[in-house]
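**Q** I would like the atomic coordinates for the input below:
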Amino acid sequence: MRVLGVDPGLTRCGVGVVEGLPGRPCRLLHVEVIRTDPDADLATRLLAVSDGITAALTAWRPEQVAVERVFSQNNVGTVIGTAQASGVALLTAARAGLPVVTYTPSEVKAAVTGSGTADKAQVTAMVTKLLQLKVAPRPADAADALALAICHVWKGGTQARIAAAIQAAKTAQTAARQAQTGVRR
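**A** Have a look, this model is predicted:
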């Protein structure tokens, strides 16, 4: 499974692409931070975020996208910018026809470190270890984007397999009932 992770931000938006399977090590394919000028027009900044995500989608062809779910912070201005960048990420992925999943920061931290209260340094250290990188991804937005992608490979891949197994069981049950009652399609 190839996943693009997005750590949304208006000034710095982390984008990372990993490939892997649930329960197996992931492989880093790409990581970057899309930066926008805080003095630029809001629409121009949002367009730059969209263009950067679109470029990553085009170049790396992920199967799914994972975006960090916006959470309330003390700084309302920051949360608004993050929410706007998150909306752009969701829209850009949807326009590309890709399934998009959101994860809370604590879900991502728990997936990669084992603790939902891990700090940024712990997340960066674990991402570096899990991807067997020689150098830690910097800034933290880059590591967070990779953590989101890893989280989705592990959690989302497992959830998708469970959903497929449930659907297959339902289909088999329906076919068995139809065979018993003589109903044919």
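**Q** drop to CA atoms for contacts and neighbour counts, all remaining ones
**A** Noted.
**Q** tell me which element Val17 is part of?
**A** In the assignment (DSSP states H and E), Val17 maps to strand 12-19.
**Q** and what of Val65?
**A** Assigned by DSSP H and E, Val65 belongs to strand 64-68.
**Q** distance of the residue positioned nearest the centre of the chain from Gly97?
**A** Among the residues of the chain, Ala66 comes closest to the average C-alpha position under CA atoms, centre = their mean, at 1.8 Å. Distance, Ala66 to Gly97, by CA to CA, to the nearest Å: 14 Å.
**Q** okay, buried residues for the very next helix or strand once past the strand holding Val17 please.
**A** Downstream of strand 12-19, the next assigned helix or strand under DSSP H and E is strand 27-35. The neighbour-count check on strand 27-35 (16 or more other CA atoms under 10 Å) flags Arg27, Leu28, His30, Val31, Glu32, Val33, Ile34, Arg35 as buried.
**Q** so Gly5 touches Arg69, yeah?
**A** No: assessed by CA atoms under 8 Å, Gly5 is found out of contact with Arg69, at 11.6 Å.
**Q** before we go on, could you also do this sequence so I can check it against the first one:
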Amino acid sequence: MRVLGVDPGLTRCGIAVVDGGTGRKVSCVAVDTVRTPVDADLAERLLKVSDAVEGWLDLHKPDVVAVERVFSQYNVQTAMGTAQAGGVVAVAAARRGLKVEFHTPSEVKAAVTGSGRADKAQVTAMVMRLLKLQEKPGTADAADALALAICHIWRAPMRTRLAEAEQRAAELAKVHKARLAEARKAKGVTR
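**A** You can find the predicted model right below:
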């Protein structure tokens, strides 16, 4: 499985591609940080993020895109910009028919470090260790993008199995409900 991981942001947007092998084996294909000027117009900044993501999607051909979910931050303006950048990424993936999965920061931290409260340095250190990188990724945002991709690779099989189990349970419940209705009808019970 090849995953494009994106840590969305307007000033710095981490972007990475990770391949997942059998078991928990992962390898880094590419990693970078897309930067936009703080004083540029919002639309121009979003376009730059979009262009970069589109280029990576075309070049690396991922199977799925993993994006950090924005759910709360202290600075509302920062949260809005992050959410807008994440939306641009989702649209670019959707145009190509790619599935987009969102992961919370604590979910990503727990997946790569074992603790949902790990700090940026711990995440970076574990990403380097897991991917056998000799150098730190250029920015914490780039390390976070790698962590997002790793998280998705490791959690996707479990999510798939859970979804399949939920679907089977819903089908069984439907069959059971139909049998109960038939039994009630046969006994002349209405309800």
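**Q** returning to that earlier point: can you pull the contacts of the residue nearest to the centre of the first structure?
**A** Counting by CA atoms under 8 Å, 6 or more residues apart in numbering, Ala66 of the first structure makes contact with Val3, Leu4, Gly5, Val6, Val100, Val101, Thr102, Tyr103, Leu148, Ala149, His152.
**Q** repeat that for 7 Å
**A** Contacts for Ala66 of the first structure were tallied using CA atoms under 7 Å, 6 or more residues apart in numbering; they are Leu4, Gly5, Val6, Val100, Val101, Thr102, Leu148, Ala149, His152.
**Q** please flag which of those sit within helices.
**A** Leu148, Ala149 (DSSP state H).
**Q** same check for the contacts of Ala66 of the first structure, but in the second structure.
**A** Here is what carries over to the second structure from the contacts of Ala66 of the first structure, by both residues aligned by TM-score structural alignment, their matches' CA atoms under 7 Å: Leu4, Gly5, Val6, Val100, Val101, Thr102, Leu148, Ala149, His152.
**Q** which residue numbers in the second structure does the helix or strand Leu47 of the first structure falls within align to?
**A** In the assignment (DSSP H and E), Leu47 of the first structure maps to helix 42-60. Mapped onto the second structure using TM-score structural alignment, helix 42-60 of the first structure spans residues 42-60.
**Q** buried residues in the matching stretch?
**A** By neighbour count with 16+ other CA under 10 Å, stretch 42-60 of the second structure contains the buried residues Arg45, Leu46, Lys48, Val49, Ser50, Asp51, Ala52, Val53, Glu54, Trp56, Leu57, His60.
**Q** now do the same contact list for the second one.
**A** Pointing back at Leu46 of the second structure there. By CA under 7 Å, 6+ apart, the residues touching Leu46 of the second structure are Ala85.
**Q** how far away is it from Val38 of the second structure?
**A** 12 Å.
**Q** what's the nearest residue to Thr11 of the first structure if we skip its chain neighbours?
**A** Nearest residue to Thr11 of the first structure in three dimensions, chain neighbours excluded: Thr36, at 4.9 Å (CA to CA, 6 or more residues apart in numbering).
**Q** residues contacting the one you found?
**A** Leu10, Thr11, Arg12, Arg45, Ala48.
**Q** now the residue nearest to the last one when sequence neighbours are not counted: how far from Lys120 of the first structure?
**A** This means Ala48 of the first structure. Nearest residue to Ala48 of the first structure in three dimensions, chain neighbours excluded: Thr36, at 7.0 Å (CA to CA, 6+ apart). Here the criterion is CA to CA. By it, Thr36 of the first structure lies 22 Å from Lys120 of the first structure.
**Q** which helix or strand contains the closest residue to Ser115 of the second structure other than its chain neighbours?
**A** For Ser115 of the second structure, ignoring the flanking residues on the chain, the nearest one in space by CA to CA, 6+ apart is Lys109 at 6.0 Å. Using DSSP H and E, Lys109 of the second structure sits within helix 105-113.
**Q** counting by contacts, list what that helix packs against.
**A** Applying 3 or more CA pairs under 7 Å, 6 or more residues apart in numbering; DSSP states H and E, we find helix 105-113 of the second structure packed against helix 120-131, helix 140-187.
**Q** list the buried ones in it?
**A** By 16+ other CA under 10 Å, the buried positions in helix 105-113 of the second structure come out as Pro105, Glu107, Val108, Lys109, Ala110, Ala111, Val112, Thr113.
**Q** export the residues you listed to a markdown table and append columns for distance to Arg129 of the second structure.
**A** As requested, the buried residues of helix 105-113 of the second structure are arranged in a markdown table below (distance: CA to CA, whole Å):
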| residue | distance to Arg129 of the second structure |
| --- | --- |
| Pro105 | 19 |
| Glu107 | 19 |
| Val108 | 16 |
| Lys109 | 14 |
| Ala110 | 15 |
| Ala111 | 14 |
| Val112 | 10 |
| Thr113 | 11 |
